[in-house]
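S.K.: coordinates only, sequence not included:
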């Protein structure tokens, strides 16, 4: 899928990774519709800092079907360019102190699941519908299906290496990201006849404001258990991986790990402090 003269939706578009991906799309001659939760006026001001002519902002709640439908309708008609891509960066990592009572985690995990997993389903589904509607025959019968050999779209969902390496610290976060990866593989198969490719990227720790006070803990953990390089990922390293998945038309149903060979595990060595004390929170 070429980026040039095509429109791409970027969710979480005002975050560190989202902004960098949006700039990369524009640098390649594309256009971006940024979706995020920031109030519309403030979001528009932020989008103008990316580009005044090739970026627009739509305040969107990815867990709300009508909100996402509205965003995709706007994206379909934006810039008078073809809507061709979705890069779904939006997600959260909600944390709380460690607890022996699992019942204390239920509300938080439910919220994370709604955003990280259900939000991915809603956004991917409605993007695919927006692409398919452009090609749907006017007199198409109900239930009628079609197949194309033309590449018509590409979806890149953000998973995490936590989805492939569940551990106690990421009790609620990792299963949701595993669901994103599994869903994306199934969706790639489902959308094959529509000419829409689906892949995931699975980063480890991204060097962004979202990490906040937890970043020193992760830097220390990376120094012990990453192969190389043992450091957080810079947003530009995410955007270059996303560009590869967009531009290479043979990449489909693939999970691209961006992790420096980091291995997530719980260190219960007898000569170390309780890992529940060392870890900043339970996610």
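M.R.: Received the coordinates, thanks. Treat the numbers as computed from the prediction; the structure is a model and nothing was measured.

S.K.: going forward, measure contacts and count neighbours with C-alpha atoms only.
M.R.: OK.

S.K.: Hmm, residue 123 is touching residue 66, no?
M.R.: No. Using Cα atoms under 8 Å, residue 123 makes no contact with residue 66, being 10.7 Å away.

S.K.: higher neighbour count, those two?
M.R.: residue 123 (29 against 14; other Cα atoms under 10 Å).

S.K.: what sits against residue 64?
M.R.: Applying Cα atoms under 8 Å, 6 or more residues apart in numbering, we find residue 64 in contact with 119, 122.

S.K.: Show me the longest helix that occurs in the chain.
M.R.: If you go by DSSP state H, the chain has its longest helix at helix 173-191.

S.K.: same for it, what does it pack against?
M.R.: Here helix 173-191 touches helix 106-113, helix 119-135, strand 153-158, helix 161-164, strand 196-203, going by 3 or more Cα pairs under 8 Å, 6 or more residues apart in numbering; DSSP states H and E.

S.K.: and the comparison structure, right after this:
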């Protein structure tokens, strides 16, 4: 999909990988709306991009629908949705204090898997109203053309969850697992769905990790042996948007790293 002139929303766009994605989209000529928590830096980020900020708590599912509707109205349409909002907690299936708290497990599923699905289904509804973009491919004559791209965020913890990550791993595995099915659901509409599974990246969640600890966390990476940078996530997100053959999968962005059990 040609990025210039397209309408994009970025959930989690106030910081980290979401902010880098919003900035790169805007630099490539897209109109961008930033959606993030109230009290975040979203308003400043959006202002710098010439876009608008829409506060949202992604675990408020009805509120998310209202915020997305407002963002689409302000943009005048929707072609691209990127979701990086999410988070985790550390708790073993059975710890010294007893079994994993069930409400805590549900909260992590809501924050990651349910919120991501909610955003995706709502974004798809908006995208379905677009005029299809001509792929300029004579062999695609039987297709409908492209109407939108949905980029979601999983994690390599979906595949190699560490001790205490059972809720987070389950949530991120759900995001990876829904990609192909959702792409099949939406394929006849010309809407693609791809998830990115990053390793450890330089975000607000990792800022407090000491330098020596960072080195230990990435020692098993092939190359480069460092935390990923938000702009590297953004580059992959834009490559997904640009390339119509990327669809229905979860792409690892991990420098060849595989998490150990701890």
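M.R.: Sure, I can see it. Every value quoted in this text rests on a predicted model; they were computed, and no experiment measured them.

S.K.: Can you pull the TM-score for these?
M.R.: After superposition, the two chains reach a TM-score of 0.88 (TM-score structural alignment, normalised by the length of structure 2), with 250 aligned residues with a Cα RMSD of 2.2 Å.

S.K.: Residue range in structure 2 corresponding to the longest helix of structure 1, please.
M.R.: Mapped onto structure 2 using TM-score structural alignment, helix 173-191 of structure 1 covers residues 168-186.

S.K.: what's the mean distance for the matching stretch versus structure 1?
M.R.: On superposition with structure 1, the average gap between stretch 168-186 of structure 2 and its aligned counterparts reaches 0.7 Å (mean Cα distance after the TM-score superposition for structure 1).

S.K.: what stretch of structure 2 does stretch 232-250 of structure 1 fall on?
M.R.: The aligned range for stretch 232-250 of structure 1 is 227-245, by TM-score structural alignment.

S.K.: For stretch 200-212 of structure 1, buried residues please.
M.R.: 200, 201, 202, 203, 204, 205, 206, 207 (16 or more other Cα atoms under 10 Å).

S.K.: residue in structure 2 matching the third one?
M.R.: For residue 202 of structure 1, the aligned residue in structure 2 is residue 197 (criterion: TM-score structural alignment).

S.K.: For residue 127 of structure 2, see how far away its match is.
M.R.: Residue 197 of structure 2 sits 24 Å away from residue 127 of structure 2, taking Cα to Cα, to the nearest Å as the criterion.

S.K.: and what of residue 27 of structure 2?
M.R.: For residue 27 of structure 2 relative to residue 127 of structure 2 (Cα to Cα), the value is 22 Å.

S.K.: Same check on residue 237 of structure 2?
M.R.: 18 Å.

S.K.: Over to residue 78 of structure 2?
M.R.: 6 Å.

S.K.: swap in residue 73 of structure 2?
M.R.: For residue 73 of structure 2 relative to residue 127 of structure 2 (Cα to Cα), the value is 13 Å.

S.K.: out of the two, which sits in the busier spot?
M.R.: It is residue 127, of residue 73 of structure 2 and residue 127, that has more neighbours when counted by other Cα under 10 Å, with 25 against 11.

S.K.: counterpart of that one in structure 1?
M.R.: With TM-score structural alignment as the criterion, the equivalent of residue 127 of structure 2 in structure 1 is residue 131.

S.K.: Then residue 52 of structure 2?
M.R.: Per TM-score structural alignment, residue 52 of structure 2 is aligned with residue 56.

S.K.: Now do the contacts for its match.
M.R.: 32, 33, 34, 44, 47, 48.

S.K.: how many neighbours does the first one have?
M.R.: Residue crowding around residue 32 of structure 1 was assessed by other Cα under 10 Å; the count is 31.

S.K.: And what about it, helix, strand or coil?
M.R.: On the three-state scheme (DSSP: H, G, I helix; E, B strand; the rest coil), residue 32 of structure 1 is labelled strand.

S.K.: quick one: it from residue 193 of structure 1, how far?
M.R.: For residue 32 of structure 1, the distance to residue 193 of structure 1 - Cα to Cα - is 26 Å.
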